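1. dropping a prediction and its sequence here:
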Amino acid sequence: MKNVRELSVLPGLVIVAIIGAVVSPAFLSAANLTLILRQSAELGIVVIGLTFILLTGKLDISLESTVGLAPMVAAWLLIPAAVGGLGTEINEFGAIGITIGIGMLVGLFNGFLVVKVKLDPFIVTLAMLILLRGITLGISEGKTLAGLPEAFRYVGSARWAGIPAAIWITGILFLIAGLLLRYTSWGRALYAIGGNAEAARAAGIRVDFVLITAFVAASALAAFAGLMLAGRLASVTSGMGENLIFSALAAAVIGGVQLTGGQGRIVGALMGVLLLGTLTNVLTLAGVPTFWINAVYGAVILLALLVGRLGAKPGVR
C-alpha cells in the first residue's frame, strides 16, 4: 500500500489530460507536451529540495527568494556596468559557481538558525524570504538584467537530442533524489528524523548534521533552478521566483509528502509537479485568466488533503 499511495494522483493527472485534449486539439501535440515539461522544470527542482526538508518535519519558504537572489547577484557581477551590472565582469563559469555558492550559504544560515539556535523554521525562513527579496530588489533597482553570456544561459536554453536540456536535467535530478532517499543512510535519516527526531538521535543518527545538509541541499537546488530559469528567460528579473514556493508546496502535498514529516516519496512529488504543470497548461489553453489559477491550486490542495485523509490508515506510512 505504501509503495503506491503517492501514485493516487495519477487518475487526476489522466483526467486533466483528457480535459486538455477536449479543450484544445493542440494539447496532445509533441510541442505542447514538451512545453509543459519545460515550464515545470524549475518548479520540479525546487520541489526536490523542499521534499528533503519536509520529510524531516521542517519547512523552508525562503527557497523562492533564493531562486531570484542567487542568479541576480551572479548576473550583477557578470554583466557590464553599462547594462546594469556592477562592472566587475567576472568569468561566466565563476558566476555559475557563485550562484550555487549563494544557495548553499543561504541554506547553511537557515539550517544553523533552525537547528542550532532552535528558532521556528517557518518564522526564520519567512524572514529570509523577505530579506532576500529585498536584497534582490536593491541590487537590481527593480530592473531586469539582460545580456547574459551563453555559458551562463546554457542549462536553461540548450537542447539535447532535440529536447530542452532542462527536461533531461530535471529528470536526472529526480532519479538521483529517489535513489538517495531509498538507498542511502542520509535519505533514510530524513525519514527517521521526520518520524521521531529523538528516537533517531538515540539510534545514532547525526540529526543536526542531516538537518543542516537538507537545508543546504534544498537551497543549492533552488539556486540552480534560478540559474535554469535565467537561461530560459535570457535575463534575470527582479521578481524571479516570486510565489514559486506556493506551487512547490502544492506539488509536494498533492504528491503525498506530509508537512508533519516522515512520509512521502519523490515519485509522488514528481506526480504533483506534473499535475500542476498540466493543469496550468490546460487552464491557459482554455483561456482562463492567470489570476484564477492560484484559486484552482488551492482547491486542488484541499482535495488532495481530503483524499489523503480519507485514504489513510492508522499506523501506515
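-> Yep, it's here.

2. only C-alpha atoms for contact and neighbour calcs from this point on.
-> OK.

3. let me know the secondary structure of the closest residue to Trp186 other than its chain neighbours.
-> With Cα to Cα, 6 or more residues apart in numbering as the criterion, Trp186 has its nearest non-adjacent residue at 6.8 Å, and that residue is Val210. Three-state secondary structure (criterion: DSSP: H, G, I helix; E, B strand; the rest coil) places Val210 in helix.

4. next up, the contacts around Val210.
-> If a contact means Cα atoms under 8 Å, 6 or more residues apart in numbering, then Val210 has 186, 189-190 as its contacts.

5. next up, a second structure to put side by side with the first:
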Amino acid sequence: MRGERVRRRELVLLSALVLLIVVGALSTPGFLTKANLIGLLGASAALALVVLAESLVVLTGQFDLSLESTVGLAPAVGALLVMPAASAGLGSQWPAVAGLLAVVAVGALIGFINGLLVVRLRLNACIATLAMLIVLRGMLVGATRGGTLLDLPPAFFAPATTMVFGLPLAVWLVAAVFAAAAWVLRYHRLGRAVYLIGGNPQAAHAAGIRVERITWSVFVLAGVLASVGGLIVTGYVGALNANQGNGMIFAVFAAAVLGGISLEGGRGTMLGALLGVLLLGVAQNLLTLAQVPLFWIQAIYGVIILGALMTARLTSRKGQN
C-alpha cells in the first residue's frame, strides 16, 4: 500500500511537471529555447545536489540547516588556497586539483562536526545546525572580506562550463549521483537501514543496525554533496561572493517536501526528490522570465512547503483510515 502511494505521488509530480512545461511553452515564447532549457538544468544542478544531501539527512530523522553555508564556505576555502595573495587569496597558491580536494574536505569536515553535535553530543539537530549555519556564514564573510572572489582558476568553473553531449558536466554528475543514491536506498542494506533509522530508531537498534555510525556518515556525505553543489554555483555564477548560498535552504526544503520527503523521517524517494527539484526549477524559471520579483518567489517557496505538508498529512490520515 505504501509503495502504491509513493508511485502515485511520483506520477502526480511528473504530470504536474509536464503540465507546467506545456503552460510555459504556450505562455512564454523563450521558455522552450535550447539556451533556456540548458540554463534551467544547469541552474538546477547545484540545488539538486543540496536537496539530495538534505533528503538523506531527513530520511534518518534529522535536519541539517547549515548546508546553505557549506555551499559558500567550502569552495571559498578551496579558492583562497589556490589564489595568489595579489588576488585576495592566502598566498599559498596550491595546485587547482589540491584546491578542489580541499573543497570536498571542508564539506566533509563540516558534516563531521554536525554529526558530532547531533549524534554524539545529542544536541537538537535544528538548533545545532542553525548555529553552524550562522558560524559558517560569518566565516565566509570574514574569509572573503565581505567581497567577491573573481580571479578563480578555470578548474573551479569546469563542472558548470564543461559541455558533455550538449549538457553541462554538472547535469550528468547530478544524474549519476541521484541514480546511485536511488539504487542504494532501494536495493542495498545500507539504504534499508537509513529508512529504518528514520522511521523507527528503536527498531533499528534492536535489529543490530549501527544507528549512530550511519547517521554520522550521512551528515558527512551531506557536507560533501553540499560542497560540490557550491562548486557548481561558483562555476555557474562565474565568481564567489560572501552571500553564496544565502537563503538556499528555503528552496531546498521546498523541493524536498514537494518531492515527498517526509520531515518526520523514514519516507521518501530520490526520484520524488529529483522531480521536486525539476518542478521547482521550471516554476522559478517561468517566474523569472515573467519578471516576478525575487521576494515573491521566496514567498511561493513557503506556500509550496505548507501545501505539501498539509497534503502529506491529509494523505497519511486517509491511509490510516
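-> Alright, I've got the coordinates. On a predicted model such as this, the values are computed, not experimentally measured, just so you know.

6. how close does the residue mapped onto the residue nearest to Trp186 of structure 1 from structure 2 sit to Leu221 of structure 2?
-> Structural alignment (TM-score structural alignment) places Val210 of structure 1 against Ile214 in structure 2. Between Ile214 of structure 2 and Leu221 of structure 2 the computed distance is 10 Å (Cα to Cα, to the nearest Å).

7. could you do Ala170 of structure 2 as well?
-> With distances taken as Cα to Cα, Ala170 of structure 2 is found 18 Å from Leu221 of structure 2.

8. neighbour count winner among the two?
-> Taking Ala170 of structure 2 and Leu221 together and counting by other Cα atoms under 10 Å, Ala170 has the greater number of neighbours (30 against 21).

9. residues near the nearest residue to the more buried one once chain neighbours are set aside, how many?
-> The shortest distance from Ala170 of structure 2 to any non-neighbouring residue, by Cα to Cα, 6+ apart, is to Pro159 (4.9 Å). By the other Cα under 10 Å criterion, the neighbourhood of Pro159 of structure 2 contains 25 residues.

10. helix or strand for Pro159 of structure 2, which one?
-> helix 158-161 (DSSP states H and E).

11. what does that helix contact?
-> Outside helix 158-161 of structure 2, the residues within contact range by Cα under 8 Å, 6+ apart are 42, 168-170, 231-233, 235-236.

12. in structure 1, which residues correspond to that helix?
-> Residues 154-157 of structure 1 are where helix 158-161 of structure 2 lands when matched by TM-score structural alignment.

13. ok so, going back, once aligned to structure 1, how far is the helix holding Pro159 of structure 2 on average?
-> For helix 158-161 of structure 2, the mean distance to aligned residues of structure 1 following superposition is 1.5 Å (mean Cα distance after the TM-score superposition for structure 1).

14. so where do the helices sit in the stretch 1-150 of structure 2?
-> Counting by DSSP state H, counting those that start in this stretch, the stretch 1-150 of structure 2 has helices at residues 2-27, 34-59, 67-82, 96-115, 125-144.

15. show me what contacts the counterpart of Leu52 of structure 2 in structure 1?
-> For Leu52 of structure 2, the aligned position in structure 1 is Ile48, judged by TM-score structural alignment. Applying Cα under 8 Å, 6+ apart to Ile48 of structure 1 gives the contacts 174, 177, 218, 221, 266, 269.

16. kindly recompute the last result at 7 Å.
-> Listed by Cα atoms under 7 Å, 6 or more residues apart in numbering, the contact partners of Ile48 of structure 1 are Phe174.

17. count the neighbours of the equivalent of Ala193 of structure 2 over in structure 1 for me.
-> In structure 1, Ala193 of structure 2 lines up with Ala189, judged by TM-score structural alignment. Neighbouring residues of Ala189 of structure 1 were enumerated by other Cα under 10 Å; the total is 23.

18. the closest residue to Ala189 of structure 1 other than its chain neighbours in helix, strand or coil?
-> Leaving aside its sequence neighbours, Ala189 of structure 1 sits nearest to Ile205 (Cα to Cα, 6+ apart; 6.8 Å). Applying three-state DSSP to Ile205 of structure 1 yields a three-state assignment of coil.

19. check the spacing between Ile205 of structure 1 and Leu77 of structure 1 real quick.
-> Computed as Cα to Cα, the Ile205 of structure 1 to Leu77 of structure 1 distance reads 40 Å.
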